[in-house]
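# I'd like to go over a predicted model; first the sequence, then the structure.
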Amino acid sequence: MGTGAASVLAGWRRRFHLWIDHGAGNDAVAAWIHRGLVLLICANVVAIVLESIPDLALRYGPSFKVFEAVSLVVFTLEYGVRLWSAPEHARYRGLTPARARLAYATSLPAVIDLLATLPLAFAMLGLSDLRALLLLRLLRFFKLGRYSPGMASLAAALHAERKALFACFVVLMGVMLMAASLMHLVEHEAQPDKLGTIPDAMWWAIITLTTVGYGDVFPITAAGKAVAAVTAVLGLVMLALPVGIVATAFAQEIHRREFVVTWSMIASVPLFGQLDAVEIAEVMQFLRARTVKAGAVVAHAGDPLQALYFVASGEVEIAVASGKARLDEGHFFGALTLDDVAIVSHSPCVTAATATEPTKLLVLDQIDFRALTARSPKLAAHIRAKAHR
């Protein structure tokens, strides 16, 4: 393949990656693709549920099959495009295309995508009537996690607190065994058919501890009612404990993600390089988010830069005296003024900037910078000393 053709192919691969996987900024194509896939996933889940109703399956069976076939083709194409464009993913850019695709194929989202397309392979082999395929089709629901940052944060929170949650499970099992043993001890003579053994009593204990309370098994003796009352109260505690752990971890994960990403970008600026965490947190309070489309001008040529720009996602092409350069996620550019001294935060000085793709920026403008230095004299003194050096 010639150099020109390879360059064109790489450009299309980059574009498809931005459309189907990146989704930054206000890119209309990416937005429509993501919305379409989300709607298709939801429609598939609804169709699987409705297809289990005999009357609907008999009346609309052919329509369900056509919809399933179309969905399988779309999901297979999606998986193929994601696999093909994997070398453009930021996580795999340091790898060769083959190793990047292999690394992506073994990731959890890719495995879910692959399993969701397996019914098509089984159908081609004439095995489309297997009941086990229903579970593979339902896996498509978990594809929604790719389009929801909240679900990704929840998964990270569960992973971070896995030891605490496992400890809660162990405690729950211990309390269940204790409650079941006590209930068996006091009720086995009165109700030998329902609570005559500890395994029988374990069913009552777990239902009571989880506050479900089916009512199919209940104590009839005074001692049994006392055990049931204590078990019910313990059930409230056992239910609240993991809920509190997950809620706290989820809130911390969201805050941590926002803080770490922004903190790392601010700390990379030489002007703020020696600030401690408290001072960087003060700078973060004055940042404003800005989303620009591909081709949008961030800074016009000839206009003095009076703001500091952090590239949160996307890419910006800057013009400098020696030519042009491209800055992607994590980089910064711009200029601020303190005591009538220009502080250039990119060397050489940037004369113009244009977004080459949908981009999210964090901006610290001159007005907010003055408010920041006025609010924190210590921070202002540090920046002033850094600037004069």
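That came through, no problem.
# going by C-alpha atoms from here, please, whenever you check contacts or count neighbours.
Will do.
# secondary structure element holding L77?
L77 belongs to helix 54-84 when assigned by DSSP states H and E.
# helices or strands up against that helix?
The helices and strands touching helix 54-84, judged by 3 or more Cα pairs under 8 Å, 6 or more residues apart in numbering; DSSP states H and E, are helix 3-17, helix 28-51, helix 97-105, helix 108-124.
# can I get these in TSV including mean neighbour count and distance to E258?
Converted to TSV, these look like this (neighbours: other Cα atoms under 10 Å; distance: least, Cα to Cα, whole Å):
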stretch	mean neighbour count	distance to E258
helix 3-17	14	24
helix 28-51	16	23
helix 97-105	17	25
helix 108-124	17	23
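# save the ones you listed as JSON lines, and put in distance to L144 too.
Output for these, formatted as JSON lines (distance: least, Cα to Cα, whole Å):
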{"stretch": "helix 3-17", "distance to L144": "18"}
{"stretch": "helix 28-51", "distance to L144": "7"}
{"stretch": "helix 97-105", "distance to L144": "18"}
{"stretch": "helix 108-124", "distance to L144": "10"}
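# then this one, side by side with the first:
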Amino acid sequence: MKALETLICQLIDEQALSRSTLVYRVFDALLVLVGIGSAVAATQPDLPPFVAAGCLYAIAAIWGWFVLDYLARVWVAPANRDLKDRTLWQIRLEWIQSRNGVIDLGSVLPLAVGLVFAAWTPSGAPLLAVFWISRFARYTTGLDMLWRVLARERQPVLGVFLIFVLVMLLAAVLAYHTERLVQPERFGSLSMALWWAVTTLTTTGYGDSVPTTPFGRLLAGFVMICGITVFGLLAGILATGFSNELRRRDFLRNWDLVAQVPFLHDVGPGTIADLANMLRPREVPARTVLARRGQPGDCMYFIVQGEVEALVKPKPHLMGPGQFFGEIALLTGGPRTATVVTITQCRLLVLDIADFRAIAASRPELLEVIQGEADRRLGIGGLAQPKETLHE
């Protein structure tokens, strides 16, 4: 039982980059796509009956797998967690109420509820398989980021929405008074005029309601321009909000990662802040080649977690958290001096050559630290380290 629990934990770990975890993610994604595709295909009227039945069986089988997946996640939720005076079921309840727990429940519960109110036919409960697309939200923070952006930009977004509503109501009232006598079947009520205002303001223009009077057409042109302006303004606000949120998230994440590198502890908060803006985190699975001997060096790496191996003579050199490599090619302008391969799954921070040169010019104290380590590796810094054991 313990071995099975460990295997399940390895497969469903959202942070892991092991081969088995990646394979399971791909398998889960394929099940989602096949299930939604089957729900869409089953509604085709000219589909042979046996194919439609096969689609329904596929949806049922996939749903059953997702139910088992959800129950397994609930069961192993206490694994690798400190109980802290909590029972196993209290931890499981916490997971059920967590973000991922709600996402997984949202992918299995709608179809179960649908069976109560609809039959298992192509136009019934199986259509709720479209909710399975929510499973992809487990591997992305896009929805969380959208919520934070809307929360931070709520004032300007609300202002744009109020402008939209004001223009829509004003246009509907004016169109109603202008067109109702000419086109009573199209503008005979304010609700009809509101429909025209919405389709025109959003620049959709279904064409079912079109002003015919000169003032009505002039009004329609004004509403179209207002619609473009309003939605352009909204797009700009959201784009700026997303950009700021991404920058804020990357800065905080990089700061935490940079702070874990021991040799950077003494360079000062200003230098760490500059590095946090420049460094790019990278998750790398085991047995990945990061640098090849003889190739040009375009970046250097800081190891936050995991181990890498520099294939040098007389024997390979291992490096772990807190160390860095790739700096010598950037300092000398020469090619890589060794091939570097990850031994385990690694979390790295990557510093591009352009950013390296920029921060070397603005933060000489950081350059001194990197230069000192490079000299030590080259055997110049007074340490007895043979040159052939140089790693990069």
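Structure received. Since we're looking at a predicted model, the values are computed, not measured.
# what value does the TM-score take for this pair?
The TM-score (TM-score structural alignment, normalised by the length of the first structure) is 0.69; 329 aligned residues with a Cα RMSD of 4.1 Å.
# list the contacts of stretch 112-120 of the second structure.
56, 124-126, 128 (Cα atoms under 8 Å, 6 or more residues apart in numbering).
# scratch that, stretch 211-220 of the first structure
183, 187, 190, 194, 204, 207, 225, 228, 232, 235-236.
# if you set the cut-off to 7 Å instead, what comes out?
Contact partners of stretch 211-220 of the first structure, identified using Cα atoms under 7 Å, 6 or more residues apart in numbering, comprise 187, 194, 204, 207, 225, 232, 235.
# ok, now stretch 307-316 of the first structure?
24, 265, 326-336, 353-366.
# please flag which of those residues sit within strands.
Among these, DSSP state E puts 326-328, 332-336, 353-355, 359-365 in strands.
# gap between the aligned partner of P78 of the second structure in the first structure and A294 of the first structure?
By TM-score structural alignment, P78 of the second structure lines up with P87 in the first structure. Separation of P87 of the first structure from A294 of the first structure (Cα to Cα, to the nearest Å): 21 Å.
# looking at the two, which is more packed in?
P87 (26 against 18; other Cα atoms under 10 Å).
# wait, is the more buried one part of a helix?
Yes: judged by DSSP: H, G, I helix; E, B strand; the rest coil, P87 of the first structure forms part of a helix.
# do I have it right that it meets G94?
No: P87 of the first structure is beyond contact range of G94, at 8.4 Å (criterion: Cα atoms under 7 Å).
# in the second structure, which residue is most central in space?
Taking Cα atoms, centre = their mean as the criterion, T140 is the residue nearest the geometric centre of the second structure, at 3.4 Å.
# now do the SS call for V212 of the first structure.
Under three-state DSSP, the three-state class of V212 of the first structure is coil.
# the residue of the second structure positioned farthest from its centre is in what secondary structure piece?
The centre of the second structure is farthest from one residue, L181, which by Cα atoms, centre = their mean lies 53.4 Å away. If you go by DSSP H and E, L181 of the second structure is not part of any helix or strand.
# distance of it relative to Q305 of the second structure?
For L181 of the second structure, the distance to Q305 of the second structure - Cα to Cα - is 75 Å.
# who are the packing partners of the longest helix along the first structure?
Longest helix in the first structure by number of residues, with DSSP state H as the criterion: helix 222-267. Judged by 3 or more Cα pairs under 7 Å, 6 or more residues apart in numbering; DSSP states H and E, helix 222-267 of the first structure is in contact with helix 149-160, helix 162-187, helix 198-209.
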